[in-house]
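> Turn this into a structure:
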Amino acid sequence: MVTLLSIPSPSQGVWHLGPVPIRGYALCIIVGIVLAIWIGERRWIARGGEPGEVSDLAIWGVPFGLVGGRLYHVITDWHLYFGEDKNPVTALYVWRGGLGIWGAIALGALGIWIGARLRGIKLLPLLDAIAPGVLVAQAMGRWGNWFNQELYGRPTDLPWGLEIDPALDDGVRSQFGPDVLFHPTFLYECLWNLAAFAVLIWLDRRYKLGHGQIAALYVMLYTAGRGWIEYLRIDSVQMDDVLGLRLNVWTSIVLFVLASAFLLWSRRRHPGREESVRTRPLEDDEEGREPEDAEDRETAGPTA
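Reported below is the predicted structural model:
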């Protein structure tokens, strides 16, 4: 039953500036990306990286991540786009929602790895620098689900229940009465991600973690929250019951175990941070720098 404390959903998720549609979902994604780059840039410089490198690497990571996120969603929810009375072209309509975080992280990391190799940057310290900001980006992205009125949870009588338009044609809302409220899983995940961000920042400052350990903790913290939040959701996915659990719950369990194992291995082998974040010197260090001692001056020869 709708109460004064319930969370309303927006009356619309798209606004028009003349012929140009401004979509709430896209705005949330963009704001999240900007915040992740800003946070990652500051952390990367503090670890010894060069200003602007995270922004440059985002040119690789963001497009790869968007493609990976969409591919994961389409593969796991292919019944929404393929089959009788379905239009496969709608699989390209990213603005309608549907970005799987696992695919986004996997291909996004691949894109960053490619860019890092080209610039002579070590991948693990880079991932440690950007991982906390990714949590903030994910927190912002969940508000896009609020604008789209999607991925909500089971019915609830809690005072912070979420209102969903009874006329929404998503194959789920119509199964319930007009005054039913739902768990605001978008809000749960947003708050969980922000809390995990704060924990990562504290752990990094307290223990000076390196060698991919912050990235591993990111995976562990995120999957720990995603597992129970995913269990609350009632949206239908193609593989929504694998041995009694949703696919994304199993994915969270597997990734949590793998990240935990990597963290233990890394802590035993590398108790501190990396001495260098690069696999090779910067080009500016190799070309055009001033000789630092007599031997360098002899090697450099006379100047014009």
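
> rest of the way, CA atoms for contacts and neighbours
Will do.

> Which strand or helix spans the closest residue to Leu245 other than its chain neighbours?
Using C-alpha to C-alpha, 6 or more residues apart in numbering and skipping residues adjacent in sequence, the residue nearest Leu245 is Tyr231, 7.9 Å away. For Tyr231, the host element (DSSP states H and E) is helix 213-232.

> hang on, the earlier thing: looks like the residue nearest to Leu245 contacts Arg246 (just checking).
Yes - the pair Tyr231 / Arg246 is scored as a contact, 7.3 Å apart, by C-alpha atoms under 8 Å.

> Give me the more crowded residue out of those two.
Arg246 (19 against 15; other C-alpha atoms under 10 Å).

> Roughly how far does that one sit from Ser266?
Distance, Arg246 to Ser266, using C-alpha to C-alpha, to the nearest Å: 30 Å.

> do Ala116 as well
Distance, Ala116 to Ser266, by C-alpha to C-alpha: 21 Å.

> now do Gln149
Distance, Gln149 to Ser266, by C-alpha to C-alpha: 41 Å.

> Tell me which of these two has more neighbours.
Per other C-alpha under 10 Å, whichever of Gln149 and Ser266 has more neighbours is Gln149, with 24 against 18.

> Now do the helix or strand where Ala195 lies and helix 213-232, the angle between them.
Here Ala195 sits within helix 185-207, counting by DSSP H and E. Using axes from the mean of the first three to the mean of the last three C-alpha atoms, to 10 degrees, the inter-axis angle of helix 185-207 relative to helix 213-232 is 160 degrees.

> in the stretch 1-150 of the chain, which spans are helices?
All helices of the stretch 1-150 of the chain, identified by DSSP state H, counting those that start in this stretch, fall at 24-46, 53-76, 101-119, 123-148.

> Just name the most buried of these.
helix 123-148 (a mean of 24; mean count of other C-alpha atoms under 10 Å).

> distance between the helix or strand following that one and the chain's centre?
Sequence-wise, the next helix or strand beyond helix 123-148 is strand 155-156, with elements assigned using DSSP H and E. With C-alpha atoms, centre = their mean, to the nearest Å as the basis, strand 155-156 stands 27 Å off its chain's centre.

> Let's compare: structure for the following, please.
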Amino acid sequence: MILANIPSPPQGVWHIGTVPIRAYSLCIITGIIVALWLTLRRYKAKGGDPDLVWDAAIVAIPAGIIGGRLYHVITDYDKYFGPGRDPWQAFNVSAGGLGILGAVALGTAAVWALFRYRGVPLAPFADAAAPTVILAQAIGRLGNWFNQELYGRPTDVPWALDIYYRVDDAGRYAPLTGRSTGEVVASVHPTFLYEMIWNLAAFAFLLWAERRFRLGHGRVFALYLATYALGRFFVELMRADAANLILGLRVNTWVSGVLFIVALIVFLRLPRGQESPREVDPRERAGGELGGERERALDGTVGKR
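Below you'll find the predicted structure:
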């Protein structure tokens, strides 16, 4: 027999004693670590100060989590506010619900403020981080698989995703924290998988486009926003979970469409070519030198003073 459908994991939460280990959180953390490692290498290769990457991570990660949660709560406010709802659940990030668009927006704003304070251009860093961010998003989408969320309409395609009925130890329905009973309640389009594949393809495309067209001055980041928004637009059209609508379309569909247009316009208007190491980090240090030994190493003049 040929396995026709994709099975969901039997559970998304494990316990070590009383400590819950959530697959959703592990996927997010893994994505952050991979993105941080790659950004360090890419920004350093451009002539940037690697220490700035760590500083950026310190402000971007909490800002991204806050922004992602705020976006989710605002666009799905009826899940947390109103009759019979518990507003405190808006703070329960471990239960899932991070809007990547909000995470990118607030995370970028926090890093912009940091770089402005340090007197360093943001564009080269944004270009270094852009491909790694969409790779992290692809890794993070696995968390939706464990949580059995963000799936599409029922389907009978061979790659349909089986959604299991989950219960807790008391036998109560618990879709996020429970264990599967083996009962399939629906076979649906795995839209989280579609977005994950799109993100991986976008990661490869951004690396290729950057080298092929020598993109710089923030154009890689703008292309990342446009590429992601384009894929997200079509994925949103396939989703079937409850969402707030504007003129019959999901809020995320509208946001993705607007973001694609704006990002594409910005990409076309930004300067062409790549920055020199001096443009990446123009800070002057003692004696009017840029970066001391690091700058001389970039210029190939170490030992020639």
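
> Would you pull the TM-score for this pair?
The TM-score (TM-score structural alignment, normalised by the length of structure 1) is 0.86; 277 aligned residues with a C-alpha RMSD of 2.1 Å.

> ok so, going back, in structure 2, what stretch matches the helix holding Tyr231 of structure 1?
Residues 219-238 of structure 2 are where helix 213-232 of structure 1 lands when matched by TM-score structural alignment.

> on average, how far is the matching stretch from the matching bit in structure 1?
Taking mean C-alpha distance after the TM-score superposition for structure 1, the mean distance separating stretch 219-238 of structure 2 from the aligned residues in structure 1 is 0.6 Å.

> In that stretch, which residues are buried?
For stretch 219-238 of structure 2, burial by neighbour count (16 or more other C-alpha atoms under 10 Å) applies to 219-236.

> Likewise for stretch 196-214 of structure 2?
For stretch 196-214 of structure 2, by 16+ other C-alpha under 10 Å, it's Met196, Trp198, Asn199, Leu200, Ala202, Phe203, Leu206, Leu207, Glu210.

> So for the last one, what's the nearest residue that isn't a sequence neighbour?
Think Glu210 of structure 2. Nearest non-adjacent residue to Glu210 of structure 2, counting by C-alpha to C-alpha, 6+ apart: Val220, 6.6 Å away.

> try Pro10 of structure 1
Leaving out its chain neighbours, the residue that sits closest to Pro10 of structure 1 by C-alpha to C-alpha, 6+ apart is Phe147, at 6.0 Å.

> mind listing what Leu225 of structure 2 touches?
Leu259, Phe260, Ala263 (C-alpha atoms under 8 Å, 6 or more residues apart in numbering).

> at 10 Å instead, please
Listed by C-alpha atoms under 10 Å, 6 or more residues apart in numbering, the contact partners of Leu225 of structure 2 are 101, 104, 130, 134, 219, 256, 259-264, 267.

> quick one on the thing from earlier: of all pairs in the buried residues of stretch 196-214 of structure 2, which one spans the longest distance?
Met196 and Glu210 (21.1 Å; C-alpha to C-alpha).

> Show the subsequent helix or strand relative to the helix holding Tyr231 of structure 1.
helix 247-269.

> Next secondary structure after that following helix?
Sequence order places helix 283-286 as the next helix or strand after helix 247-269 of structure 1, per DSSP H and E.

> quick one: that following helix to structure 2 mean distance?
Mean for helix 283-286 of structure 1 is 7.3 Å (mean C-alpha distance after the TM-score superposition for structure 1).

> The equivalent of Val262 of structure 2 over in structure 1 - how many residues pack around it?
In structure 1, the residue paired with Val262 of structure 2 according to TM-score structural alignment is Leu258. Neighbouring residues of Leu258 of structure 1 were enumerated by other C-alpha under 10 Å; the total is 14.

> got the contact list for Gly103 of structure 1?
Phe64, Gly65, Leu66, Val67, Gly68, Gly69, Arg70, Leu71, Tyr72, His73, Ala109.

> For those residues, which two are the farthest from each other?
Between any two of the contacts of Gly103 of structure 1, the greatest separation by C-alpha to C-alpha is 17.4 Å, found for His73 and Ala109.

> So the residue nearest to Leu245 of structure 1 sits against His183, correct?
No - with contact defined as C-alpha atoms under 10 Å, Tyr231 of structure 1 does not count as touching His183 (11.2 Å).

> Find residues that contact each of the two.
With C-alpha under 10 Å, 6+ apart as the test, Tyr231 of structure 1 and His183 both reach Gly153, Arg154.

> Could you check the longest strand along structure 2 and say which residues are buried?
The single longest strand within structure 2, with elements called by DSSP state E, is strand 179-188. Going by neighbour count (16+ other C-alpha under 10 Å), the buried part of strand 179-188 of structure 2 is Arg179, Ser180, Ser187, Val188.

> JSON lines for these, including distance to Glu293 of structure 2?
Output for the buried residues of strand 179-188 of structure 2, formatted as JSON lines (distance: C-alpha to C-alpha, whole Å):
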{"residue": "Arg179", "distance to Glu293 of structure 2": "57"}
{"residue": "Ser180", "distance to Glu293 of structure 2": "59"}
{"residue": "Ser187", "distance to Glu293 of structure 2": "60"}
{"residue": "Val188", "distance to Glu293 of structure 2": "57"}
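
> Tell me which residues touch the residue mapped onto Trp143 of structure 1 from structure 2, please.
Taking TM-score structural alignment, the alignment pairs Trp143 of structure 1 with Leu142 from structure 2. By C-alpha under 10 Å, 6+ apart, the residues touching Leu142 of structure 2 are Ala23, Tyr24, Leu26, Cys27, Ile28, Gln148, Phe192, Leu193, Met196.

> Check the mean deviation of stretch 193-207 of structure 1 from structure 2.
Mean for stretch 193-207 of structure 1 is 0.5 Å (mean C-alpha distance after the TM-score superposition for structure 1).

> thought Val257 of structure 1 was touching Leu217?
No - counting by C-alpha under 10 Å, Val257 of structure 1 stays clear of Leu217, with 11.2 Å between them.
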